[in-house]
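In: Give me coordinates for this.
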Amino acid sequence: MSAEPLSLQGFLTYRLHKLNKLTDRHSSEAYAELGLGVGEARCLAAIGQFAPLSVNDLATRANLDKAQASRAAQMLVERELVRKSASETDARGVVLTPTRSGKLLWKRVMRLIAQRNHDIFGCLSAAELRQLETFFDRLIAHSERQGVDG
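Out: Next up, the predicted model:
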């Protein structure tokens, strides 16, 4: 790194955060059309993809903290999109699985996520996308090894 500090806009973390905020705002509007908040949509996407999930596993898969995941999961349970049942392996734990209506909404959420990915990354060629995916995988693995929280 040079001795002279970069401008704030020059930092990759700043630009990643900006891209995240832009995409979250647009995703929030799209999820609202489905009657979901961002946290609920992320949780439904994770539960639909990886069920059965504990709340801890849900938090990890949905990239939320445990309290956020727990609140979102409870809202999905109350709306009968997710079923909560006792864990067979942990007497104190619960597992989350999508209901029939939850699976139908999950498919809509996944189509929306696919469209959002296309909207965001559609300016890149197929080769650039593969390269970006490789870079993201390396950065995520590196951050996980270093104990960097998301």
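In: Only C-alpha atoms from now on, for both contacts and neighbour counts.
Out: Will do.
In: Centroid-nearest residue for this protein?
Out: Central residue of the chain (Cα atoms, centre = their mean): A62, 4.1 Å from the mean position.
In: Here is the second sequence; please produce its structure so I can put it next to the first one:
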Amino acid sequence: MDSDAFRLEKTLTYQLHQLAKLIDRRVDYSDIQRIALNAGEGRTIAVLGYYGTLSVIQLARLANLDKSQASRAVVSLVGKGIIEKRSDSRDARAFELFLTEAGQLVYTDIVDLIVQRNEVALKSLTPREKQTLFGLFSKIHQNLSQ
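Out: Next comes the predicted model:
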């Protein structure tokens, strides 16, 4: 690649990172900060709340975490009383993970935060532009999943 033609601000990863940081600065996280979650724990709760009971491997894949990150998040969240784990009836070596009642309340807070973040980021787009944007994200995801 010609380094003179390279423009960092024109790369997808740079733009996505910049957008994520701007969204983080514009959203009120006070509801979530009271329970002191890191990003992996937040994604773990969001995924478990959305999909229901999962194994650690399923959780890691759906939350886009590696297995060790997912395991650390689970240990922390079990300690906080947000997740419960029980032995899998089909495989004694595996565990099923699910949100506790307290975890369901945190999940509700996280969903509210996700909705707020999306509203802030997408407020100036028309419904058609939103549809186009998410269609383009889907195409990019397919390119990277092959």
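In: can you tell me how far the nearest residue to R26 of structure 2 once chain neighbours are set aside sits from A36 of structure 2?
Out: Excluding its sequence neighbours, the residue lying closest to R26 of structure 2 (Cα to Cα, 6 or more residues apart in numbering) is V120, at 7.6 Å. Distance, V120 of structure 2 to A36 of structure 2, by Cα to Cα, to the nearest Å: 23 Å.
In: Spit out the contact partners of the residue nearest to R26 of structure 2.
Out: Contacts for V120 of structure 2 (Cα atoms under 8 Å, 6 or more residues apart in numbering) come out as 23, 26-27.
In: Would you list the buried entries among those residues?
Out: 23, 27 (16 or more other Cα atoms under 10 Å).
In: looking at structure 1, which of the contacts of V120 of structure 2 still make contact?
Out: Retained in structure 1 by both residues aligned by TM-score structural alignment, their matches' Cα atoms under 8 Å is none of the contacts of V120 of structure 2.
In: which of the contacts of V120 of structure 2 lies closest to Q142 of structure 2?
Out: When the contacts of V120 of structure 2 are ranked by distance to Q142 of structure 2 (Cα to Cα), I23 comes first, at 24.8 Å.
In: doesn't A121 make contact with that closest one?
Out: Yes: I23 of structure 2 is in contact with A121 according to Cα atoms under 8 Å; the separation is 6.5 Å.
In: For I110 of structure 2, give me its contacts.
Out: Going by Cα under 8 Å, 6+ apart, the list of residues near I110 of structure 2 reads 32, 42, 46.
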